[in-house]
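Asks: All I have is the shape, not the residue letters:
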């Protein structure tokens, strides 16, 4: 229907530009036209947050993180909505959103289609809460499992990080621009404001950047820089990362934004070195940019370059986003059902030994008289840390509640812990015992504690109060921070784990319960790898349950009862001991990142993982019968293989097919790398043939002349497996 002149006249310049783009106009051209209508002051307002710094900080302390969207560059005169930021990786943090299992749990599904569905749900909730920019695509590589924010990312494998991150972004971007973070080498939490990560260019491009490149080239709208410095330059003003890599080599057209408050140290260098927006408040740039322009240390051309890019991305997004406004989506039935489905798929069954001739799990409700449940974590809401990824779900189903709902309360006895006599009385008479152990936000998570108030280098980034009221606010903020409270107002400080073992009380509880009940099931709540060598041989059955989201108790019960067939696979290895982990001082100010970590380090040292990368059991049995190379592009380093999978058991299930490759010659000969993966649902006693995309650059080498990772040349051994080093893999060879 044609619009009338009056209808057109009522539209803002931004809305008219969006309509022209929908009709085929060039978005960059429209952005330049819109930018030309800005005053100088308005053009500067695009480059940082709209909220004054000290009131914004007070809201952190009093209201909590992301109490409302953080708005950057809103312009009512021209109708520019601005960048309206809402976090986070496990769901919409604004309002009472759906708390999904954490990203690492979703990584254990190895299912990009499922992750895209999660992205659609999160995007709907973000948009309904007034956001148009989602800051939750975390794809940092956890070089060491002690990293406190391992729960926010998917795996220690670049190919999983890239494909899952791209899937989440694709789903979200029907309703909100997605932002990947933290660029780059951000995998130390306690030292993130201080540490300089040294990494040689080859390792950087072969190991720590491929996943960012993949997501960048699959249409994500934005990149958030990291707090840490990389090779001597802070992430928020790192020219190599933000210009040479992102713009010149990857041809990235999206936005670059800082991490919050302490994300850049020099506001002028941040602009000239490629950072578009300082988040989330009016802070350093507001105080210093105008003087730099007057003194000639900054040009209006620098300002315009970022300003046009900020407008162009908004225009392009609004021209393509879904037309329907989401309504009543937060923690809606479809979204909470999806959260439960994700947990069903994420739980990893690591042990399921036979006791008296049958496996411990599943515990069929109709055949179960009594289950004894133990552990303080069985009866608390425990969806992850309380930092920027925290979701304020309207309810959380605990493991205890999930088991009570599944079996009936009369069949469940619960004891958080106690004397040996109490444990014996509860455990000995039950058909099986379930022990829930692991971590909470007190043990690991995003680290922002009161020590920031004692850091002169960080306090120097705060602007001086502009009036008496701001002075009072400043004093209140600094007093609260100095008391040890989290800056995001949660009361917990998080951080990296200093010990990868379970707490002693948990280990003692496992020993107690397993002594009195031979059918003991241990459920571990965590994100990164937990060292288990001190107790794993004592028990017949082990589940990795993760921080499992608001429906997590139901999801774990689905696995224990057999309602769901476990299909989760480890997105990283669990080492047999800490000797097989890379060196880490979590308080370091300098550290070197090399290529040896995780499964690659375990192989390099000639060790054997307790549970290798990709491992996971099922209630059915699988056979990967055949692998055939269908195509291989020696220039691009990509290919496709055909794999035949057979479900040889009695249960329908999901199979996670993993493609590994290794070179037969050279200094990295026999170094097995993950090249591709796919999930497929197969009925009992049936087979399916699937195609799996492969990325041979995982075996490649950085070429400093072409500025790319070259694909390997020569003979490549291929393995279609159920986990790293699977002796029953199907094998083939391809020559590149």
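Replies: Great, that's in hand. This one's a predicted model, so the numbers in the text were calculated from it and none came from an experiment.
Asks: Please make it C-alpha for all contacts and neighbour counts, starting now.
Replies: Fine.
Asks: residue boundaries of the strands in the stretch 351-500 of the chain?
Replies: 354-355, 358-359, 371-374, 412-415, 432-438 (DSSP state E, counting those that start in this stretch).
Asks: Which of these sits closest to residue 132?
Replies: Closest to residue 132 of the strands of the stretch 351-500 of the chain is strand 432-438 (Cα to Cα; 35.7 Å).
Asks: Show me what that closest one is packed against.
Replies: Where contact means 3 or more Cα pairs under 8 Å, 6 or more residues apart in numbering; DSSP states H and E, strand 432-438 is packed against strand 371-374, helix 504-516, strand 520-525.
Asks: Format the ones you listed as JSON lines; extra columns: distance to residue 676 and mean neighbour count.
Replies: Output for the helices and strands packed on strand 432-438, formatted as JSON lines (distance: least, Cα to Cα, whole Å; neighbours: other Cα atoms under 10 Å):
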{"stretch": "strand 371-374", "distance to residue 676": "39", "mean neighbour count": "26"}
{"stretch": "helix 504-516", "distance to residue 676": "37", "mean neighbour count": "18"}
{"stretch": "strand 520-525", "distance to residue 676": "28", "mean neighbour count": "25"}
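Asks: Same list, those, but as TSV with distance to residue 106 please.
Replies: Formatted as TSV, the helices and strands packed on strand 432-438 follow (distance: least, Cα to Cα, whole Å):
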stretch	distance to residue 106
strand 371-374	26
helix 504-516	25
strand 520-525	14
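Asks: And what about residue 130, helix, strand or coil?
Replies: For residue 130, the assignment made with DSSP: H, G, I helix; E, B strand; the rest coil gives coil.
Asks: returning to that earlier point: quick check: which of the helices and strands packed on strand 432-438 is nearest to residue 337?
Replies: Smallest distance to residue 337 across the helices and strands packed on strand 432-438 (Cα to Cα): 20.9 Å, for strand 520-525.
Asks: another structure for you, compare them:
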């Protein structure tokens, strides 16, 4: 018996010794901060610098037939550079040169990410798992995933709850394939439609963008990063990226600090308050300081004022761009030092820090404390996500969860809600399914990739439904649907407008699908950042691409022979419906005057054809609202609705009003607003305004309405807009149904940044405007604030 007692005591002692000898950072029960501190203490300077490198990932796996494994380039990067993460490992597009044949399907993607993690864990000194970041603005940018409408279409839904569901579906697909970080949402305000990346934004308004951005962040991140179905959200781009002078992507802007705080920063601040864990800097400069090296933005605003707890990451190549583009640094080492000292943690590209940061440390341009600060922010989230315990994912799960039937149905729903009905003279729409002859015309009627938008991977044709296919599926077998492309988006060397006219003459109605394209092809040249390089027209056929990163426009006209095609079709006298598939506002003046029905579908994603057909034939009642104003001419720009007073004056050639205003959108139903009641109360440095009104569906058809509340501060110490969106709600009403809508306003809704750069509510009169768009105000009332309210937080310059 004594023998067994001794053996037992020996065993207990051995186990206790082993537990004590085990590194704290590998103890899942230890507090995160203790694990971070322990791991930092074990790392060399080179290993720390490597953890800040997020390198291009699609070169890190190799595919031989059906087998997928790690590449020699990956082994070398781990051994020599100690990299901490990969970006866009599963990305496939012409830039990466990954196709349906050379890229990875969802099952292969899991095999690849598991192999990459396994090698990192087993073949590095400390066994630190990788962070795998993927592009996720409107679906995971990988083969075989669900492709949702691009953000400008998502913005047209005015439905945060729907976008949260969409984001959760995207996160599930990313995590199922081994990813941990989703790049999105883009929270830039798009007030310059010539800019190439309008399609990636939620439009021009900070309140709408804030609410949709919070929904996206919440959907991606969920309640816990250890859920196995959520990812870290990396919002883009910090800050004021969407208003470059002249529309030049990445160009500087001259916004004032008051406008920066009041318009461009609130969406990011809202996301920080919602718990976003990663923020990407932008390429541009503000008032002469590149955002990638702005201590004001990255430390003062983000950390000290807002209390941001995650990590920051550069946009691709923006650290080296401090020397090569902005010329604020003479050497790569100086550029690295500027960025990390300002508060930029992670390097997307792997060549902005890397050797340059090591050199900066050797030159004592960067302290050990600053380096540890950046590394700890990245490691902290690796621990919080549980990657040290569960670095791998189940291979079988991807096949079930990626592009599931529920996700495809959700993509159709988002596309339906994103469609904006701009015009419907004499109720041409909805069309009757009993029509016998329909002509479907135009370059975007049956083009798979033109309706998907930028940041989309190649997809099997069976995954995508075009407008032509959606129409054919909607009508009976006896209906003759004739399709003629007519022309391309940009190219003018081959067009068959005569054939299109002939088809339309034989039809009862013509559906003409025009617009633009962000579809990349393998002939396009790309910059090191992945942005497309615009080249002058040569002897070869031009691609359709006229939007998407790098494709800034000088005009907003329909390109190629599209206008000629449309005019020829309209001249036949056959009723015409125009469906627009595009990524930015275009010049719609002629069609608005001469075409009886207009639908704007933006880039509606893989289910776009079904969604458009649902609207065309009345199976879905459209209720999308414009998140961005549509100008009449580029000479009006900027033309956003909430510009500071005074009101814009008319030009000699035309007035200053947009063709279609922010918030505009029609329905097959009719709604009346009534019984506005406003109650304002003050006390203890606070104000509360309760707004009540009724909305009734006065038509015989059920439909959604989007009620919008705008506010005007009648007299203020600094210039303010004549109206600003403050609240909105999308809801469904049955025929004849009435609903009471209640909005609550607080001091945050009424505040401004005064001349002393303090947030305050100033006493005086405010006007409330309730309506269906910024230009369709149905109810109006005023209230007064008697006492000044000083909010706790002040802004700094």
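Replies: Perfect, I can see it now. Fair warning: this is a prediction, and the values are worked out from it, not measured in the lab.
Asks: Superposed, how do the two chains score by TM?
Replies: Once superposed, the chains reach a TM-score of 0.82 (TM-score structural alignment, normalised by the length of the first structure), with 671 aligned residues with a Cα RMSD of 3.9 Å.
Asks: closest to residue 57 of the first structure out of the helices and strands packed on strand 432-438 of the first structure?
Replies: strand 520-525 (32.6 Å).
Asks: quick one: the closest one aligns where in the second structure?
Replies: Alignment note (TM-score structural alignment): strand 520-525 of the first structure is matched to residues 576-581 of the second structure.
Asks: neighbouring contacts of the matching stretch?
Replies: By Cα atoms under 8 Å, 6 or more residues apart in numbering, the surrounding residues in contact with stretch 576-581 of the second structure are 444, 450-451, 509-517, 569-570, 595-604.
Asks: okay if I get the strands of the stretch 351-500 of the first structure as CSV plus distance to residue 478 of the first structure?
Replies: Converted to CSV, the strands of the stretch 351-500 of the first structure look like this (distance: least, Cα to Cα, whole Å):
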stretch, distance to residue 478 of the first structure
strand 354-355, 58
strand 358-359, 57
strand 371-374, 42
strand 412-415, 42
strand 432-438, 34
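Asks: coming back round to it: for the helices and strands packed on strand 432-438 of the first structure, which one sits closest to residue 21 of the first structure?
Replies: Closest to residue 21 of the first structure of those, according to Cα to Cα: strand 520-525, at 48.0 Å.
Asks: show me where the stretch 451-600 of the first structure has helices.
Replies: Using DSSP state H, counting those that start in this stretch, the helices of the stretch 451-600 of the first structure run over 456-459, 468-482, 504-516, 552-561, 598-604.
Asks: how about the ones you listed, which one is nearest residue 229 of the first structure?
Replies: Residue 229 of the first structure lies closest to helix 456-459 among these, at 14.1 Å (Cα to Cα).
Asks: Could you report the neighbour count for residue 4 of the second structure?
Replies: Residues lying near residue 4 of the second structure (other Cα atoms under 10 Å) number 9.
Asks: What does it correspond to in the first structure?
Replies: Using TM-score structural alignment, residue 4 of the second structure lacks an equivalent in the first structure.
Asks: closest one to residue 215 of the first structure among the strands of the stretch 351-500 of the first structure?
Replies: strand 432-438 (32.1 Å).
Asks: how much does that closest one stray from the second structure?
Replies: Once superposed with the second structure, the aligned residues differ from strand 432-438 of the first structure by a mean of 0.7 Å; criterion: mean Cα distance after the TM-score superposition for the first structure.
Asks: In the second structure, which residues correspond to that strand?
Replies: Taken onto the second structure by TM-score structural alignment, strand 432-438 of the first structure occupies residues 509-515 there.
Asks: Identify the residues contacting that stretch?
Replies: If you take Cα under 8 Å, 6+ apart as the criterion, stretch 509-515 of the second structure is touched by 437-445, 489, 504, 558, 562, 566, 574-582, 586.
Asks: If we use 6 Å, what do you get?
Replies: Contact partners of stretch 509-515 of the second structure, identified using Cα atoms under 6 Å, 6 or more residues apart in numbering, comprise 438-442, 444-445, 504, 574-582.
Asks: Show me what counts as buried in it.
Replies: By neighbour count on 16 or more other Cα atoms under 10 Å, the buried set for stretch 509-515 of the second structure is 509-515.
Asks: The residue lying closest to residue 222 of the second structure once chain neighbours are set aside is in what secondary structure piece?
Replies: Counting by Cα to Cα, 6 or more residues apart in numbering, residue 230 is the residue found nearest to residue 222 of the second structure once chain neighbours are left out, at 5.9 Å. Counting by DSSP states H and E, no helix or strand carries residue 230 of the second structure.
Asks: ok, residue 230 of the second structure touching residue 221?
Replies: Yes. At 5.1 Å, residue 230 of the second structure and residue 221 qualify as touching, with contact defined as Cα atoms under 6 Å.
Asks: higher neighbour count, these two?
Replies: Higher neighbour count among residue 230 of the second structure and residue 221: residue 230, with 30 against 25, using other Cα under 10 Å.
Asks: quick one: the more buried one from residue 175 of the second structure, how far?
Replies: As judged by Cα to Cα, to the nearest Å, residue 230 of the second structure and residue 175 of the second structure stand 6 Å apart.
Asks: Same check on residue 638 of the second structure?
Replies: 40 Å.
Asks: Look at these two and report which has more neighbours.
Replies: Using other Cα under 10 Å, the more surrounded residue of residue 638 of the second structure and residue 175 is residue 175, with 25 against 16.
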